[in-house]
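Sharing a model that was predicted from the sequence below.
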Amino acid sequence: MPIDTSKALAAAPLTGDISWTAEDVQLYHLGIGAGVPATDPGELRYTLESRLHVLPSFATVAGSGAPGVIRALSVPGVDVDLARVLHAGQTLTVHRPIPVEGTARTTSRITAVHDKGGAAVLVLRTDAADSGGPLWTDEAHVHVRGEGGFGGARGPASRLAAPTGEPERIVEHATREDQALLYRLSGDHNPLHADPGFARAAGFARPILHGLCTYGMTLKAVVDTLLGGDVTRVRSYRARFAGIVYPGETLRIRMWRAEGGVRVTVSAVERDEAPVLTDTVVHHA
């Protein structure tokens, strides 16, 4: 079997040093649609170096290294075709605000392999710390088609009950036709998001937007509309990638306040509200 569960779980952690600059932060923010309108004071927090704040989801690309999905495929015991791999979900816990410029040590390991029947889901945990201590912890959930049925546990239930009542806020965000080409400059060069031939081989009509791009856009919408633009209020953020986005489509982001956080759903307007992000929660101070 291409995934050797025992070997993957027993593998030594992947460690490395990463660093980033203000320009890396600005590029990431532009890649998730910040800077429109260009002179808006709220947008300048994301684009102008003299006012720069770091949206916590930057952690998923900090250092311009391989994203969690790609790192998971480099773990001993994991030997699968990239065309059968999708990002299924992402969680992020922020231990303190991410500095505009910095250097950190990352440690990544496979913590679980779930058997979903027709697929396997790898859970890759990454911890980042600098000289001041822990910075963030994230988990990438990696869906590998055709690798289930090996007799393993399905894993804990992660579905949440759907939010009830009218959302407090609804935001629509139009993605650019070249959104994926811009976002991939932050380090995720998976050809699924740029190469039409590769996308067709993976079962899609054309290249799709990175799930983590939608993830960042959604967090920005929550911060800007319900958290007063204060990125330091974010404590943790989780989402399940329920569907795809084609660059150029419009995201409809619905938000409900909940105890200690915000519940969110995201859909693609042009495809009859096809679900994009579900089971999504932003916990905040």
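Done, it's in. Since this is a predicted model, take the numbers as computed values, not measurements.

Only C-alpha atoms from now on, for both contacts and neighbour counts.
OK.

OK, contacts around the closest residue to residue 175 other than its chain neighbours?
Nearest residue to residue 175 in three dimensions, chain neighbours excluded: residue 248, at 4.9 Å (C-alpha to C-alpha, 6 or more residues apart in numbering). Applying C-alpha atoms under 8 Å, 6 or more residues apart in numbering, one finds that residue 248 lies in contact with 174-179.

mind checking how far residue 248 is from residue 93?
Noted for residue 248: a distance of 30 Å to residue 93, by C-alpha to C-alpha, to the nearest Å.

re the thing from before, can I get the contacts of residue 248 in CSV with secondary structure, neighbour count and distance to residue 157?
Converted to CSV, the contacts of residue 248 look like this (DSSP: H, G, I helix; E, B strand; the rest coil; neighbours: other C-alpha atoms under 10 Å; distance: C-alpha to C-alpha, whole Å):
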residue, secondary structure, neighbour count, distance to residue 157
174, strand, 15, 32
175, coil, 20, 32
176, coil, 17, 35
177, coil, 13, 35
178, coil, 13, 36
179, helix, 21, 33
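
Farthest-apart pair in the residues you listed, please.
Farthest apart among these by C-alpha to C-alpha are 174 and 178. That separation is 11.7 Å.

so where do the helices sit in the stretch 101-250 of the chain?
For the stretch 101-250 of the chain, applying DSSP state H, counting those that start in this stretch gives helices covering 179-183, 196-201, 211-226.

buried stuff in the longest one?
Right, the one you point to is helix 211-226. 211-223, 226 (16 or more other C-alpha atoms under 10 Å).

Show me what that helix packs onto, helices and strands only.
Contacts defined by 3 or more C-alpha pairs under 8 Å, 6 or more residues apart in numbering; DSSP states H and E place helix 211-226 against strand 234-241, strand 250-258, strand 274-284.

adding another structure so you can compare the two:
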Amino acid sequence: MPIDPARALAAEPRSATIHWDHKDIQLYHLGIGAGIPATDPDELRYTLESRLHVLPSFATVAGMGVVGGLSAPGIDVDLAAVLHGGQRIALHRPVPVRGTATSTSRVAAVYDKGKAAVLVLRTAAADDDGPLWTSDAQLFVRGEGGFGGERGPSGRLDVPDRAPDRTVERVIREDQALLYRLSGDWNPLHADPEFAKLAGFERPILHGLCTYGMTLKAVVDTLLGGDVTRVRAYGTRFAGVVFPGETLRIRMWRRDGGIQASVTAVERDDAPVLADTVVEHS
């Protein structure tokens, strides 16, 4: 079969040198909707090189570990059958505006969900001063389950039984996916209508990691005083798709050591988009 779990798990980690500078940071921030209003001092921290700070979710596009992981030994899958199921990053220290790092990736787990396989692709980045971040991407590969492997964890977070501490809405521009993909995720699912139909969607969908970044920015800006350095870890489960042109409703609850969020699509009767979402912070 296209996925050989034993071979994938036994494969040597693969390392590459990655580089980024202010242009990569600014492009990523614009791709997740930063810069509106363009002259807002809070937004200039995301868009103006003289004031720039780095939203930690940038780690998900630095070096594009998710896409590269699909070519690991023991994995040969149809890109149209792959959906991003979940994402978690742990920050060891703030991401610098300019950097060179070694990115090391491996398949950390392969789970059997029956009708699908789940790959956990782990990428760790470190520079001369030590570890920067560790990122876990959970990818569903439809049609590749049933090989008798472990099902893996399935924990779910209950939505708090009280009103959110904050609720914000964020509009997805029609060209949001086209801009976001310039940060390196060239999956045609997010741009090519014909490819999207082959994957079972009526039209291209927004990158899950774009929604992921937009949600973190909303949490940082509204409940963390705009201080990106307070983020320690951030994880979510992708519960549904988003189409460009829709509006995200982001509900946030404070909890011990973190903030829980729930993200829905306003125009589709609050259809779930992100679930089990927690930002751990100092």
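That came in fine, so what should we check first? Please read these numbers as outputs of a predicted model, since none were measured by experiment.

ok, back up a step: I'd like to know which of the helices of the stretch 101-250 of structure 1 lies nearest to residue 161 of structure 1.
helix 211-226 (19.4 Å).

Now the helices and strands packed on helix 211-226 of structure 1 in JSON lines, please, with extra columns for distance to residue 188 of structure 1.
Converted to JSON lines, those look like this (distance: least, C-alpha to C-alpha, whole Å):
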{"stretch": "strand 234-241", "distance to residue 188 of structure 1": "17"}
{"stretch": "strand 250-258", "distance to residue 188 of structure 1": "21"}
{"stretch": "strand 274-284", "distance to residue 188 of structure 1": "19"}
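
Could I get these in TSV, plus columns for mean neighbour count and distance to residue 268 of structure 1?
Shown next, in TSV, are those (neighbours: other C-alpha atoms under 10 Å; distance: least, C-alpha to C-alpha, whole Å):
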stretch	mean neighbour count	distance to residue 268 of structure 1
strand 234-241	22	12
strand 250-258	20	5
strand 274-284	21	5
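
Leaving out chain neighbours, which residue sits closest to the counterpart of residue 157 of structure 2 in structure 1?
Aligned by TM-score structural alignment, residue 157 of structure 2 pairs with residue 160 of structure 1. Distance criterion C-alpha to C-alpha, 6+ apart; nearest residue to residue 160 of structure 1, sequence neighbours excluded, is residue 279 at 5.4 Å.

Quick one: map that neighbour onto structure 2.
Per TM-score structural alignment, the equivalent position to residue 279 of structure 1 in structure 2 is residue 276.

what does residue 180 of structure 1 give?
In structure 2, the residue matched to residue 180 of structure 1 (TM-score structural alignment) is residue 177.

repeat for residue 191 of structure 1
Counting by TM-score structural alignment, the partner of residue 191 of structure 1 is residue 188.

From the centre of structure 1, give me the residue that's furthest out.
residue 151 (28.8 Å; C-alpha atoms, centre = their mean).

Need the counterpart of it in structure 2.
Match for residue 151 of structure 1 (TM-score structural alignment): residue 148.

Count the residues that sit near the closest residue to that match other than its chain neighbours.
Excluding the flanking residues, the one nearest residue 148 of structure 2 by C-alpha to C-alpha, 6+ apart is residue 112, at 6.6 Å. Other residues lying near residue 112 of structure 2 total 21 when counted by other C-alpha atoms under 10 Å.

What's the separation between residue 206 of structure 2 and residue 189 of structure 2?
With C-alpha to C-alpha as the criterion, residue 206 of structure 2 and residue 189 of structure 2 are 9 Å apart.

how close does the residue nearest the centre of structure 1 get to residue 2 of structure 1?
Among the residues of structure 1, the one closest to the centroid is residue 212, at 3.1 Å (C-alpha atoms, centre = their mean). In this structure, residue 212 of structure 1 and residue 2 of structure 1 are 26 Å apart, going by C-alpha to C-alpha.

just residue 79 of structure 1 next, same as before
Relative to residue 2 of structure 1, and taking C-alpha to C-alpha, residue 79 of structure 1 is found at 5 Å.

ok, now residue 172 of structure 1?
To residue 2 of structure 1, residue 172 of structure 1 is 41 Å away according to C-alpha to C-alpha.

who's more crowded, those two?
residue 172 (15 against 10).

Tell me where the stretch 51-200 of structure 2 has strands.
Remark: strands assigned in the stretch 51-200 of structure 2 by DSSP state E, counting those that start in this stretch are 82-91, 99-112, 116-127, 130-142, 166-171.
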